[in-house]
Every structure is written in structure tokens, then in C-alpha cells.
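S.K.: fold the following for me, if possible:
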Amino acid sequence: MYGTPHIVSEVMTRTVVALGRGATFKDIVKTMRQWKVSALPVLEGEHLVVGVVSEADLLPKEEFRDGAPDRYTQPRRLSDLVKARGVTAEELMTAPAITIPAYASLAQAARIMACSRVKRLPVVDDAGTLQGIVSRSDLLKVFLRDDEDIAEEIRREIVAHLFPEPLEPIRVEVHDGVVKLTGRIADTALVPIAARLVRAVEGVVDVDCALSGPPRRPDLDPDLPDDGMTSQPSGARDIA
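M.R.: I've put the predicted structure just below:
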């Protein structure tokens, strides 16, 4: 019924620089500098992703250059101390790698990045083979979407289905990703549903849902009968 959310394969970078397990510490630093990236996937065999080496994995070597931390800190930094002694990608990488399938939605990718506190994710197929890489900046590309493109999707996929017979035409206006809906509908219970569906459209920054219900009828005089005709007092007679 509603538009299919954009998926990772539509925004990911397909040309990916990767490392083998045997890549040396210095080669890793050089590659990161050359390609201006802060993390690199580590592959084996037929491009199977086995881990990721990031700047955070390399920093312990510099941090502990002058010696190990005190005995109170050491138990909390054991993994960093191990990496401080690493010299190859296999010894330095974080494994298993946190990956995402190409068919995942951008919302799924954003949640994984936020929960895992990573800036990019290797994109893999069902066999775990590298297909590309998606970064935070890639996920933000949807907000470059044209306003009229967003408006047209909302009209076609949401308004037309949710309000097939509005009391007056529903207007959809989009400015810089902010959507405003105006018009009259028969059932105002659908307003929060409309706002939620519009907010879920890729590229929408915010929603101003100004839909209203039917016009109010003026209150009738409570002393008048329902049929609106004036009644006479009991015992009164018409005077000819």
C-alpha cells in the first residue's frame, strides 16, 4: 500500500578498499590516510568479511607506548592492551564484523550504527561476501531528496489511500523536507496515523499535520424541538 523505504543498496558505496588478514600495521595506516577512511573491512577467501579494523583499534599502540596503565585500570583495558601489541590486521581487527545486508532499510542501518557506535557498516550478501560499504553520510543522502518528489509520494501512497473521499481537497506542501497537510476529513481519528505515515517517508524532516474535521453545526436552541418548529404553550389557542 505504501511506498517501499529506500534500502542500503541504493546509497552504499560499491567500490570498497579492504585488507587481508596479513596486512601490517603501517600498511593499514597508509591505506586509511590514502583513502581518507577511518575503518577498513578485513577479508579472507572469496571476499568474505571476517572483521573490521578502525582507528580505534590502532590507537592503543600509541596510547600505551610509554607503558601499561596502572593495575586498577588494566582489567578494564585488557582488549586494548592486546591490540597495543598487534602488528597485523588479524591481530588488530574487531571480530566478528558488524555487517548489514544490502536489502536492509536505511532505518535499520541507522539503528545498528547507533547501537553499535560505529560510523560505517560493511554491506554483505547472504553468504557474508562483501558487496559495498554504507556510512553515516550515505544514510543522510535521503534528505537531499527533491521536495516535489516527496510531496508526490505522499499524495500517491498515503493521502489517496487513507483519505479517498475527503470533505475538501487535501493539500500536501513540502518545503526543505518539512511537510504540511491541510484540508478537511470525515474522521479526525486518522490524523495521527497520517502524521506517522508521512514522517516515515524517506527524506521527510518534520510534519505539520493541520487536517481538520467537518465544520461544526451551530448549536440549536435547547428550548426548541429537534424538528426546529416552534411549539405552542399548553392550553394556548390560535386567535383568528
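S.K.: C-alpha only now, for contacts and for neighbours.
M.R.: Noted.
S.K.: quick one: contacts of the host helix or strand of residue 42?
M.R.: Per DSSP states H and E: residue 42 is located in strand 39-44. Strand 39-44 is contacted by residues 17-21, 32, 49-55, 89-90, 93, 97, 120, 122 when judged by CA atoms under 8 Å, 6 or more residues apart in numbering.
S.K.: any idea which helix or strand comes after it?
M.R.: Defined by DSSP H and E, the subsequent element after strand 39-44 is strand 48-54.
S.K.: can you name the next helix or strand after that following strand?
M.R.: Downstream of strand 48-54, the next assigned helix or strand under DSSP H and E is helix 55-63.
S.K.: what is that next one packed up against?
M.R.: Where contact means 3 or more CA pairs under 8 Å, 6 or more residues apart in numbering; DSSP states H and E, helix 55-63 is packed against helix 78-84.
S.K.: also this sequence, please, to line up against the first:
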Amino acid sequence: MTATPPASPARPAETAAGSPRHVGDVMTRAVVAVGRAALFKDIVRRMAQWHVGALPVLESDGRVIGVVSEADLLPKEEFRDSDPDRLTQLRRLSDLAKAGGGRAEELMSAPAVTVRADATLAEAARIMALRHVRLLPVVNAEGVLEGVVGRGDLLTVFLRPDNDLADEVRRDVVDVLFPAPVEPVHITVAEGVVTLTGRVRDATRIPLAKRLVRGVEGVVGVDCRLTVADKD
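M.R.: Below you'll find the model as predicted:
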């Protein structure tokens, strides 16, 4: 069984506020996948055809049971004409087994590391870093494939226009924390770096403002120059 991408892959959606927040907002819904019986050469052919480095492996009902990646396929070439010593055999037992595999079910990494569409982008990035994977199948509650999210998908938030970032920082951070500043809080954004200037009444809110601005999707850095007004 395979899932073949439509002619026009879906584009990442955005939330009403204009800021991608969850995996479902940036994931690729046009997915190439293989069944457990897919042959080695067919897997390689599909990777080359669709320019991907990993493919979800599906049961007949669409549930994800594993992922086969370029790393899973390379042992066949690495050990093609070698006779590994006993220490290598013990250390690379899994890779040696994959070197002899011919079908997806023998080559895949299982169980698959997956993520739900409602997971935050930060959660997906954390899973990728901790599990050392480049691609996460996105599944529903039954484990059925809904899409995939890769490292590049998570980075699309940094393509948000600077004026969009400034609007969100103003609406969700500055106007909430500093409704009556001593002087107007100015927000400038250049290449994703947000600069805040102005005088405010409550010094304790300045570190919070910096932290909240840093948490806005697409912000690269924060230069907080807010100062506290002298008390009368």
C-alpha cells in the first residue's frame, strides 16, 4: 500500500491571528508512503523521485508502523562486501540485520516516532532533537497517517513578515502588560529581531515582556530596552 501525493500539495495554514502555532498548521499533507512489503529498490526509487530522505511505513488500514530512512538503507552498501569482526557485529547488530533486509518491514525503524497535529511546534522540535529524527509522521488518535512534518516545516515560522510580528507583539504582549506606560512603548522588528523601547511603571513586568516576546512564533531575538520611570 502506498499513499501518493496529489498534484497540488496543501500549503501550510495559519491561525486566525496569523501565527502558525501547531504541527497541523505547517505539516505536509501530501505524503508519500510505502507498505510493509515494499521492496528495497522501490523504496530507493520513491525517495529519489520525491526528493525525500524518509518514508512512513503503513499497515493496510493507514496506521503508521514504522519509518524507513536513508540511514536505514545505507548499511546494505556499507556491509556489502565486508566481513565485520565480532565486536562490530555486537555493536551494529541492528544495522547488520538491515543490511540483509529486502522489504520495508525488515528495514524500517519501529515503532515509529510520531506526533499529533495539535502538538505545538516547540513540542515537535523537542521530539526531533531528543529522538534524532528529521521527519515525524503526523497521526490521529488511531495512529492513522494524516501528514508529515520535517525540520524545514518547523522553520517556516521564521518567514513571517516583520510587520506581522510587530502587530502580534503589540496586541498580545505590550498592550496587555503595559496598558498605561509612562511614554509609548515602541516596537521595531528587523529580520525577526524585536526591539522594545520606552518607559514603563512596573519593573517586574519587563523580564516577563522579554520572555513573552521571545515566545512569539517567528521571533529570532529580543532587544529589550525598556526602562522604569522614576517614582514621584
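S.K.: where's residue 143 of the second structure relative to residue 217 of the second structure, distance?
M.R.: When CA to CA, to the nearest Å is the yardstick, residue 143 of the second structure and residue 217 of the second structure sit 28 Å from each other.
S.K.: same check, this time on residue 112 of the second structure
M.R.: Separation of residue 112 of the second structure from residue 217 of the second structure (CA to CA) stands at 27 Å.
S.K.: same check on residue 141 of the second structure?
M.R.: 26 Å.
S.K.: could you do residue 148 of the second structure as well?
M.R.: Distance of residue 148 of the second structure to residue 217 of the second structure, computed by CA to CA: 20 Å.
S.K.: out of those two, which sits in the busier spot?
M.R.: residue 148 (26 against 22; other CA atoms under 10 Å).
S.K.: what residues are up against the residue most central in space within the first structure?
M.R.: For the first structure, residue 107 is the residue whose C-alpha lies nearest the centre (CA atoms, centre = their mean; 3.1 Å). Shown in contact with residue 107 of the first structure (CA under 8 Å, 6+ apart): no residues.
S.K.: what's the burial count for the aligned partner of residue 18 of the first structure in the second structure?
M.R.: Residue pairing (TM-score structural alignment): residue 18 of the first structure is matched to residue 33 of the second structure. By other CA under 10 Å, the residues close to residue 33 of the second structure number 25.
S.K.: ok, back up a step: whereabouts in the second structure does the strand holding residue 42 of the first structure align?
M.R.: The aligned range for strand 39-44 of the first structure is 54-59, by TM-score structural alignment.
S.K.: tell me which residues in that stretch are buried?
M.R.: Buried positions in stretch 54-59 of the second structure, judged by neighbour count with 16 or more other CA atoms under 10 Å: 54, 55, 56, 57, 58, 59.
S.K.: can you check stretch 197-212 of the second structure too?
M.R.: Judged by neighbour count (16+ other CA under 10 Å), stretch 197-212 of the second structure contains these buried residues: 197, 198, 199, 200, 201, 206, 209, 210.
S.K.: try stretch 147-157 of the first structure
M.R.: Those would be 147, 150, 151, 153, 154, 155, 157, for stretch 147-157 of the first structure by 16+ other CA under 10 Å.
S.K.: that stretch aligns to what range in the second structure?
M.R.: Using TM-score structural alignment, stretch 147-157 of the first structure corresponds to residues 162-172 of the second structure.
S.K.: with stretch 185-195 of the first structure instead?
M.R.: Using TM-score structural alignment, stretch 185-195 of the first structure lines up with residues 200-210 of the second structure.
S.K.: which other residues reach that stretch?
M.R.: For stretch 200-210 of the second structure, the external contacting residues (CA under 8 Å, 6+ apart) are 173-174, 177-178, 180-183, 185, 222, 224, 226-229.
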